[in-house]
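Visitor: What would the 3D arrangement of this be:
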Amino acid sequence: MDKKKSPKLPKKTPPSTPQINSSKIPSCSNPPKKTGSAPKKPIQDYSNQVENWIHLFRHLNNAIEDLFTMCTNENFSAFTDGAIETLEHSLEEFRNLRQKQSGNTSVDISDPSGSVDGELLRQYLDDGLSPVQALVLLIRERAAEESDEIEEESWEELSVISFDSDKRCKSLSPGRVDRIRKLEEKLFREKPSPVEVKQKIDDKQKRAEWKRSLIDMKRQDVALQKQRKMRKIKEEIEKINEDKKRAIELQILLKQSKADERYEAHLSQIRNRAKTENSKPNEVAFILELQAEDKKMTIDQKIEDTRERRTKALQSIKQKQAERIQKEEAAEKRRLALQSERGNKWMSAKTKLEEAENRRIKFLEEKKTKAEELGKRGGERTYRSSISIKSRDETEIVEEKENESWDSSSTSSVDDVPKLWAYRVWSTHKDPNVKMTFNMKKGKIQKQKIFQQRYLWCSVCNFEIPTDSSPEEHINSDRHQDELRRFLVQGNLSDPVIMLTSSQDLEQQRDLYVKKRMKKVKQMLTNRCQKHEKVCIMGRETSGVNKNRIQKLGIDFEKCIANNVIDYGQIDSILKDTIKILDQRKEADLHVIRQLKFIPCLMEIIKKVKNCPKHEMKYILGLLEVGSKFLAIFSGLSENRTYMIITNRLIPLVDLVCWILEKPPKAIMELTYLSQLFHILTIHLKHRLQAEYRELRELYIDYLLNCGLLSLLRQKLHLLQRPLDLTSNNFSLLLLKCVGFLESLNTFHGWGLGNKPAYEVSTFLTDNFIYIFKESELAGIPYLLLCLLLNDGPPKQQAPRVIPQTSLAVSILSMRFLNNLARLHLPLLQEMLSSEEYYDQMYHLFNYILRYCTEHIDSGLEDVRELLHEVILLIGYFVTQNTKNQDMMNLGETSILQRLCGLPFAYFTDKKYTNVLFPTLISICYKHSHNLSILQQEMSVDMLSTYITQQCQYYPIHDPPIEEEKKDVIRSKKSLSISSSNSSSKSILAAASLKLVFTNRFPRYLWESAAEFFQES
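Guide: Below is the predicted model of the structure:
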């Protein structure tokens, strides 16, 4: 608001530097003069300090008014009580100060500049006021005049008074006494009422708004003129740039023509030199022939030795096969003998059953004849009763006979006869859904219905079709059609849906599908990849200082692998020499190495690891340590990474990692270069390729998921036991690189994670990938988090111990992996974490992390805050539209919801932190009355409802879908309002990540109902 200008008094010709001393002022504050010579008090000039006192007085008044409005509007009871206590304390201090200063003190006032304030002070002093009262009255009047336009009459009266000190009489007239009383009343008058102050403020605001509207109109006119000028300037600049481009193109053409001429001249010189130096290559060729003959002799001897060893091995294999055939024949004879014995037993049991059946038939015939005779003798009534009684007796006798037959037969074969009888009855029974079983306790045959469960499985997508839906819906879906277009089909195209009767068959079929798909992907990569000769010259070609040395090492390296005989010692020394050259960090050397055959030869060595003899295993494993270091340095260049992907050099590395993970844990820990291999795979995952090579990268991702790497990692992580010690550098580095590889795997930009909401399933994630993540139990990451953080089981009441830095880093990467997986497929994450195995443990894990982060968030570590933000995101994903998981939030003495509400105050006031916390609280309490009641006890629900209304303004429903991507970026900046200068590390708030946007964490169509739900509560 604009400040009001104080009315200026009419200037008069002041006297020459008047001075007013305390001797001229009638005041009782002057101390009695002592006898003797006393030093005079220095003259004080208050005219220059009046403006400062006026500003201080005004700022104090405005601060008190702002404090009052804040207390009334925000309704913070604790804040209001604190403000009242501070004001009471300051009032007491001022009263004490006033009591100490109750005695009037002498004040000397001088005005060397002859300003108006000095004249007013002299007038007040002449009127009978003390210097202090005159100063306070002057400050109040000036402050009131600058804030409003009030009391103009007092200024007019003061302006009429003449400031001539010589004409002023020193006696006080009655009118002068009244004037002094009015001034004293004006000095000690009360402050205006709050209603008057509010009315003044409203008037000021109206005038300010009117002035702002005028200023805005002027600014708009100026902006339009500036825009027109800028358009004209841009057009002129574009014309100038076009002229410059044409001139540069002409210069380039001239330079190219001159360079071609120089190049042809250079080639002609080289040809002339070659003609003169023909004799030297002939000598070199003769020496090379002699060396080749010597090597050939040694190779022939080695080949003969290997043939002899091979013949011996074949003979031993044949002997073992003959012994195995003999053992199989003996086992076949024993099996036939046992079958003959069982057949004899079965025949004997069958004959006994036939004899018992004949006896039963004869007995029944005798009873029928007796019943007919009795029926002839008696009447109808006696006939019926006798029949019923005799039928009962008949059944009892039959059961007794059957029991006798069972007892008699059980002496011969206890196990076979009941089974044979049950099989006989079942074979006569015609219902295939009924099974006959013999109960040994009751001695009876019982019927059991067979319920055959059907499993529908799609052989194209590796997807289990639920029984509720029809197969036709799945076949016509977009996912199924996309999978057909990728030419990775592993089933019958005419009838892709297969019906299976058991879960074991379903698991076998799905595992076979994964293996077949892996082979198909590998075949497609080998067919579509480019050869070394086509791609090695890509990028910038330079001639460095070490070019000749590297070329010689490359020729020697290629010779060491000739004729399938590897010289491990020579290769080791060659690689170490090249690493020394590459440690100079010159880009030209990396280009030269790509043009040579270092990488193809090294990949041939890696492929031989699986089929390597035992006596060569230690040499090849030692060589892989140097090779992994060489590959890590080679992959530091962007062109080299594209070369590795499009020439299919990563598949042998993936196979090598899988082969190492199949070994026992002790053998894995001895290999120090496994972490380096994970690092190489990770940087190739994060590398961005050109559009023409993206299909090869998608196949590489497909191979990583289908090769069984995730299941192997899960097996090794499940071998870890609590407590987990990360003091070993090798083990901690391996864990970091492994989890970093998994985190980069599910952040692959081809899966559309850029601006995808978490509650929408990714269309790029196939059903086969979902099955692999489910079977691998999310690669064992939940179990790893439990081993890292919950060392001693569920957390106790003691303060949590300090987590080491490596454990914090691994935990943050693991949480990011789970959050990224939630954004890919939220039902999968909720299903895995809410299973019987992890449900209770995830509760303790969330509770422990929240408790630890709240206690150590002030330690200054950025990793603690980052872990807290990742956990809050994971909890929000975990409870989104899931009542079972929402129930977890209110368990325990101090529930997870209470710990979230107990976070520092900045998470409820600072906008960049509320965007992290509030969506999670909304997901926890939406449509859950118990959680909402707990939240009402901890905080105000109005904060959540206002947050939702603000987000509704940023993201209206009626936005057109075409401009939605552009608007999301602008809205994310508005809603997040995160400055990059506040965060120096790679934290979750560093670059205004789209993960925090409310639309990506809670469904947009539920915002209005959520706002109503929280407002009604």
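Visitor: Every contact and neighbour count from this point should use C-alpha atoms.
Guide: Fine.
Visitor: can you tell me which residues contact the spatially most central residue of the chain?
Guide: Central residue of the chain (CA atoms, centre = their mean): Arg816, 3.2 Å from the mean position. Residues in contact with Arg816 (CA atoms under 8 Å, 6 or more residues apart in numbering) are Glu743, Glu870.
Visitor: Then Glu587?
Guide: Shown in contact with Glu587 (CA under 8 Å, 6+ apart): Leu637.
Visitor: One more sequence to fold, the one below, so I can look at both together:
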Amino acid sequence: MVPQPGSSPPEPWARASIGGLQLLLTGPVPHLPSPAPGDLAAGALTDTFLGTIQRLLDPGVPRQCLILDYEDVVRSLCSAVNVYNLTCNNCSETCTDVLFSNKITFLMDLLIHQLTVYVPDENNAILGRNANKQVFEGLTTGLLKVSAVVLGCLMANRPNGSSRPALPKIAAQDMKNKPSQGDAFNSRVQDLISYVVNVGLVDKLCGCFLSVQGPVDEDPRVAVLLQHAAGLLQAACSLCFAVTGRSYSIFDSNRQDPTGLTAALQATDLAGVLHMLYCVLFHGAISDPSATSPKETYSQNTVQVATQSLRFLNSFAALDLPAFQVKRCMCYSPLLAPASPSGGGRSSIVGAEGLSLAFRHIASSLLGHCSQVSCESLLHEVIVCVGYFTVNHPDNQVVVQSGRHPTVLQQLCQLPFQYFSDPRLIKVLFPSLIAACHNNRQNRIILEQEMSCVLLATFIQDFAQTPGQADNQSYQPKGRCLCSQDYLELANRFPQQAWEEARQFFLQKEK
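Guide: So this is what the prediction gives:
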């Protein structure tokens, strides 16, 4: 096991060994060979560094053979994980090998070990109780990062997609009875997601998110860990969408998830991400953000955390839209919780009203930031998330048109002129406006104060008449994943069967 602080000083030879290992791991990276297709260098390199990590942590190694200085060991582990990340980044062959050779399982086990040591058990965790601050040190962050990198690369290069990486030879022999590469890949990824859910990764990440009760402006370590943790959840949701054999449409009623990821995220209120984001933005100090002016702008650390958190929320919405919209799934905001009947303060779980307020405050505050500072990536994630929040959901449509002025709906209608003239930006904004206002006359009245609803009707008509848009969406193969462009298509933001009805609604004139 990893030696603990307070151990006896290491022998000189041990310190020299760890010094040499540290020099090797932290030396210049450019001399490392860039892996080419079919090149085994990357696989050999990942094997080398995984072997290093395993030897440092193997409880079977005699104690006298261990490097006994705790900080040196952790520093070397961090360096090994960082180099491992470099070998996997944007290399589909290496990431495929990591998946099929079960190296990814060891990485996940090591991550779970770190989180188990520093994050309270679910039964002992209470809202606002901080996880051990050491969880925010480099090793846990590095493991989250490399895990997210591997899953993200697998997502971008999965079989039957735009790229078809060859499976490793050993894995191909193991899978020779499988009908196709795609089936072998899907089966292995499902097993991986099921494994990390069953060992409690979602619960432990939830503990990390819930421990954040204030700003991250001055603590980049916490901000980086939150980004990579949300990135790992986003990659898991995207892969789960792709490999579970469901329809390509996010509005399909068949949403079976054999991995258990959806259920785990529902049970933990989206792993506490919404709660964390609320506390980061409002600093956990005000019970009603609508009673005071929100902060005009946020630091870069906060913006990066918010952007990645919203990417995760949007990926979960694509995975299971009803679960995303259901009230209990987005309600974890202790600052908005009603007082308990006994007068003992606020309850830990809020009701539907608290959910609505929390999401509305977050969206409004981030839209306000984007009106002051150019941040297209964050703005687009907020716009898409508001669309998912309101589509086919009358109660949530009311949420975005209520509250402090300008409301969320008014803020969307007051975006710069380019979002109403540039086709690329129109494609981002208009589906969310359609989702927020469809079959809601009050919202349409608010919309008409800023723009003509005919623009939305024309947008729908243009999509319906574009070759391939109206017909092909219904015939996309099951298991196909959403790429960055598909993510913005109207058919993935508003149900295709309601296009004509919505077009007629926006053409109606008030009597």
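Visitor: and Gly511 of structure 1, what pairs with it in structure 2?
Guide: Careful, residue 511 of structure 1 is Asp; it's not Gly. Aligned counterpart of Asp511 of structure 1 in structure 2: none (TM-score structural alignment).
Visitor: Let's verify Asp511 of structure 1: helix, strand, or coil?
Guide: For Asp511 of structure 1, the assignment made with DSSP: H, G, I helix; E, B strand; the rest coil gives helix.
Visitor: same deal with Met499 of structure 1?
Guide: strand.
Visitor: Isn't it up against Glu464?
Guide: No - at 10.0 Å, Met499 of structure 1 does not count as touching Glu464 under the criterion of CA atoms under 8 Å.
Visitor: Looking at these two, which one has more neighbours?
Guide: Neighbour count, other CA atoms under 10 Å: between Met499 of structure 1 and Glu464, Glu464 has more, with 17 against 14.
Visitor: did I read that right, that one in a helix?
Guide: No - Glu464 of structure 1 sits outside any helix when classified using three-state DSSP, being strand.
Visitor: Grab the nearest non-local neighbour of it.
Guide: Nearest in space to Glu464 of structure 1, with sequence neighbours left out and distances taken as CA to CA, 6 or more residues apart in numbering, is Trp457 at 4.6 Å.
Visitor: What's the local residue count around the aligned residue in structure 2 for Leu709 of structure 1?
Guide: Here Leu709 of structure 1 is matched to Leu201 in structure 2, going by TM-score structural alignment. The tally of other residues near Leu201 of structure 2 (other CA under 10 Å) stands at 23.
Visitor: next one: Ala271 of structure 2
Guide: Neighbours of Ala271 of structure 2 using other CA under 10 Å come to 26.
Visitor: picking up where we left off before, list the contacts for the match of Leu709 of structure 1?
Guide: Residues counted as contacts of Leu201 of structure 2 (CA under 8 Å, 6+ apart) are Ile112.
Visitor: same thing but 10 Å
Guide: Leu201 of structure 2 makes contact with 108-109, 111-113, 115-116, 193, 195, 207, 233, 264, 271 under the criterion CA atoms under 10 Å, 6 or more residues apart in numbering.
Visitor: Closest to Ser364 of structure 2 out of those residues?
Guide: Minimum distance to Ser364 of structure 2 across the contacts of Leu201 of structure 2 is 22.1 Å, recorded for Ala271 (CA to CA).
Visitor: Grab the nearest non-local neighbour of the closest one.
Guide: Nearest non-adjacent residue to Ala271 of structure 2, counting by CA to CA, 6+ apart: Cys206, 4.2 Å away.
Visitor: how much space is there between the match of Leu709 of structure 1 and Gln397 of structure 2?
Guide: Per CA to CA, to the nearest Å, Leu201 of structure 2 is found 34 Å from Gln397 of structure 2.
Visitor: same thing with Asn443 of structure 2?
Guide: Using CA to CA, Asn443 of structure 2 is found at 8 Å from Gln397 of structure 2.
Visitor: These two: which has the busier surroundings?
Guide: Neighbour count, other CA under 10 Å: between Asn443 of structure 2 and Gln397, Gln397 has more, with 24 against 20.
Visitor: Just tell me what the more buried one corresponds to in structure 1.
Guide: Using TM-score structural alignment, the equivalent of Gln397 of structure 2 in structure 1 is Gln886.
Visitor: Its match in helix, strand or coil?
Guide: When classified by three-state DSSP, Gln886 of structure 1 comes out as helix.
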